[in-house]
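**Student:** Okay, predicted coordinates and the sequence, questions at the end:
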Amino acid sequence: MRKLKNEELDRLDIEGFKNANKTPVVVVLDNIRSLNNIGSVFRTSDAFLIEKIYLCGITATPPNKDINKTALGATESVAWEYKESTLDVIQNLNAEGYTSLAIEQAENATMLQDFKVKPNEKYVLIFGNEVKGVSQEVVNICTGVLEIPQFGTKHSLNISVSAGIVIWDVWSKIKVKKNPT
């Protein structure tokens, strides 16, 4: 088995990405402190053709060398916008018909493996601060809460790891719904 070279991967260029049909998912970062985490979420969002990222509250914005270090150019391909209030962003997206899902540990949360996508549904995935998580006021207005099951001694995963797991899981479920075998 031979590893493929980058030029063999047939990836989109930035213009191709911007014109591609996007996955009906918006990512919202609620007060993320780490610039490396922000960059990693951009890179994951690029990999799965995410519609847009909202950077809210204290979340830093591109251009920034520490974001770029992990984003590897994804800040140029993925649409993004800064908004002061995560609450306002979620209220607006809810009004536009999105299903808003906080990624959090909460009462009556749906375990990620049990989450089922609905045909023609648009989703918002909200990831919270590294210490405090998604703010309670944002959780209160979300359509639901998704939880990544964990079985070890730690109470949480790094936000970039959580984003990678959840975005891939939701993307794969959307793709299966669109292309059942």
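**Tutor:** Here it is on my side, so go on.
**Student:** hey, let's count contacts and neighbours off CA atoms from now on
**Tutor:** Will do.
**Student:** List of residues touching stretch 36-52?
**Tutor:** Residues external to stretch 36-52 that are found in contact with it (C-alpha atoms under 8 Å, 6 or more residues apart in numbering): 17, 20-27, 32, 53, 59-60, 66-75, 77-81, 159-160, 163-164, 167-168, 171.
**Student:** How about stretch 152-169?
**Tutor:** For stretch 152-169, the surrounding residues in contact (C-alpha under 8 Å, 6+ apart) are 37-38, 40-41, 44-45, 48, 112, 127-130, 148, 150.
**Student:** I'd guess K52 is in a strand, am I close?
**Tutor:** Yes. Counting by DSSP: H, G, I helix; E, B strand; the rest coil, one finds K52 located in a strand.
**Student:** Check the spacing between it and K122 real quick.
**Tutor:** Here the criterion is C-alpha to C-alpha, to the nearest Å. By it, K52 lies 12 Å from K122.
**Student:** Tell me the secondary structure of the spatially most central residue of the chain, please.
**Tutor:** Centroid-nearest residue in the chain: V27, 3.8 Å away (criterion: C-alpha atoms, centre = their mean). Following three-state DSSP, V27 is assigned to strand.
**Student:** contacting residues around it?
**Tutor:** By C-alpha under 8 Å, 6+ apart, the residues touching V27 are I50, K52, I53, Y54, V124, L125, I126, F127.
**Student:** any idea how far it lies from F48?
**Tutor:** Between V27 and F48 the computed distance is 12 Å (C-alpha to C-alpha).
**Student:** hmm, back to that, of K52 and K122, which one has the most company?
**Tutor:** Set K52 next to K122 and count neighbours by other C-alpha atoms under 10 Å: K52 wins out with 22 against 19.
**Student:** Out of the contacts of V27, grab the one that's most surrounded.
**Tutor:** When neighbours are counted by other C-alpha under 10 Å, I126 leads the contacts of V27 with 27 neighbours.
**Student:** take the one below as the second:
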Amino acid sequence: MSDQQQFGSEDDAPHGVGPWPGGREEWPEGPWYDAELLEHGDRRNVIDRYRYWSMAAIVADLDTKRHAFHVAIENWQHDMNIGSIVRSANAFAADTVHIVGKRRWNKRGAMVTDRYQHVVHHESVAAFIDWARSEEMPVLAIDNVPGCVPIETYELPERCVLLFGQEGPGVSDEAVEVSDAVLEISQFGSTRSINASAAAAVAMHTWVLQHVDFA
């Protein structure tokens, strides 16, 4: 199955580009290009750099520039935010997204970005923590619970896992207990919490601000 056929509803979106102008004789050369995309157009939600590239080529290129942080999401309920968090992880070039709990998750919010993002599954918090310890990867839970530390004042390790809970209940008590730190995003209004996917994006961008050299 070609990349053009795989993308389903994304191909029907208004964004993207049409067939490569000029016909086959003017197609660009390179192993990363997909012939069907060049012929029929590329309607995928990708940046211009990756227009007409095959999915495998995009993933391979991303693998050369992914950042050192990972993202983990507890999946005990049917939470629509998980897909959005995966999409943000792709946008910020997280190394891997870890789904903790139920294997199945709602992918609608991911907008197909999960096909470019490494996603792995752990059956339980214990299994996830075993993996993190084996990789010497600090686990930083993001939640506003008693004793948490403002993320704005915390020095995030370059190699770490940012752990997020479900919308509403937040990070589970089990996960809080085994995390290396619990961080909160400072708020200044009346609401008790911000949306889980918004919190994830803020936390990832905080890591970017601390570790990416924009010069």
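**Tutor:** Cool, the structure landed. Bear in mind that the values here come from a model prediction, so they are computed numbers and not experimental data.
**Student:** Send over the TM-score of the superposed chains.
**Tutor:** Between these two chains, after superposing, the TM-score reads 0.80 (TM-score structural alignment, normalised by the length of structure 1); 167 aligned residues with a C-alpha RMSD of 2.4 Å.
**Student:** Common neighbours of K52 and K122 of structure 1, please.
**Tutor:** The overlap between the contact sets of K52 of structure 1 and K122 (C-alpha under 8 Å, 6+ apart) consists of V25.
**Student:** residues in contact with stretch 12-24 of structure 1?
**Tutor:** Contacts with stretch 12-24 of structure 1, where a contact means C-alpha under 8 Å, 6+ apart, come from F48, L49, I50, E51, E76, S77, V78, E121, K122, Y123, W171.
**Student:** longest helix anywhere in structure 1?
**Tutor:** The longest helix of structure 1 (DSSP state H) is helix 159-178.
**Student:** Name the residues of that one that are buried.
**Tutor:** By 16 or more other C-alpha atoms under 10 Å, the buried positions in helix 159-178 of structure 1 come out as I159, S160, S162, A163, G164, V166, I167, W168, V170, W171, K173, I174.
**Student:** Please apply the same query to stretch 114-133 of structure 2.
**Tutor:** Applying a neighbour-count criterion of 16+ other C-alpha under 10 Å, one finds D114, Y116, Q117, H118, H121, H122, S124, V125, F128, I129 buried in stretch 114-133 of structure 2.
**Student:** Let me have those residues in CSV, extended by distance to I142 of structure 2 and secondary structure.
**Tutor:** Below are those laid out as CSV (distance: C-alpha to C-alpha, whole Å; DSSP: H, G, I helix; E, B strand; the rest coil):
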residue, distance to I142 of structure 2, secondary structure
D114, 22, helix
Y116, 25, coil
Q117, 21, coil
H118, 21, coil
H121, 19, strand
H122, 19, strand
S124, 18, coil
V125, 15, helix
F128, 16, helix
I129, 15, helix
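**Student:** out of the residues you listed, who's nearest S172 of structure 2?
**Tutor:** When the buried residues of stretch 114-133 of structure 2 are compared for distance to S172 of structure 2 (C-alpha to C-alpha), V125 wins out at 9.1 Å.
**Student:** What lines up with the closest one in structure 1?
**Tutor:** Using TM-score structural alignment as the criterion, V125 of structure 2 maps onto T86 of structure 1.
**Student:** What residues does the residue lying closest to its match once chain neighbours are set aside make contact with?
**Tutor:** Leaving aside its sequence neighbours, T86 of structure 1 sits nearest to C56 (C-alpha to C-alpha, 6 or more residues apart in numbering; 5.4 Å). Taking C-alpha under 8 Å, 6+ apart as the contact definition, C56 of structure 1 lies against V28, L29, D30, N31, Y82, K83, E84, S85, T86.
**Student:** H78 of structure 2 - how many residues pack around it?
**Tutor:** For H78 of structure 2, which is what you asked about, the neighbour count (other C-alpha under 10 Å) is 13.
**Student:** Would you mind measuring from it to R103 of structure 2?
**Tutor:** Distance from H78 of structure 2 to R103 of structure 2, counting by C-alpha to C-alpha: 11 Å.
**Student:** same deal with V119 of structure 2?
**Tutor:** 11 Å.
**Student:** Now do the same for the residue nearest to the centre of structure 1: its match in structure 2.
**Tutor:** Per TM-score structural alignment, the equivalent position to V27 of structure 1 in structure 2 is V71.
**Student:** With S160 of structure 1 instead?
**Tutor:** Taking TM-score structural alignment, S160 of structure 1 has S197 as its aligned residue in structure 2.
**Student:** now do L55 of structure 1
**Tutor:** Under the alignment (TM-score structural alignment), L55 of structure 1 maps onto I99 of structure 2.
**Student:** Please report how far the closest residue to that match other than its chain neighbours lies from I47 of structure 2.
**Tutor:** Spatially, and ignoring its direct neighbours in sequence, I99 of structure 2 is nearest to H121 (4.8 Å; C-alpha to C-alpha, 6+ apart). Taking C-alpha to C-alpha as the criterion, H121 of structure 2 is separated from I47 of structure 2 by 27 Å.
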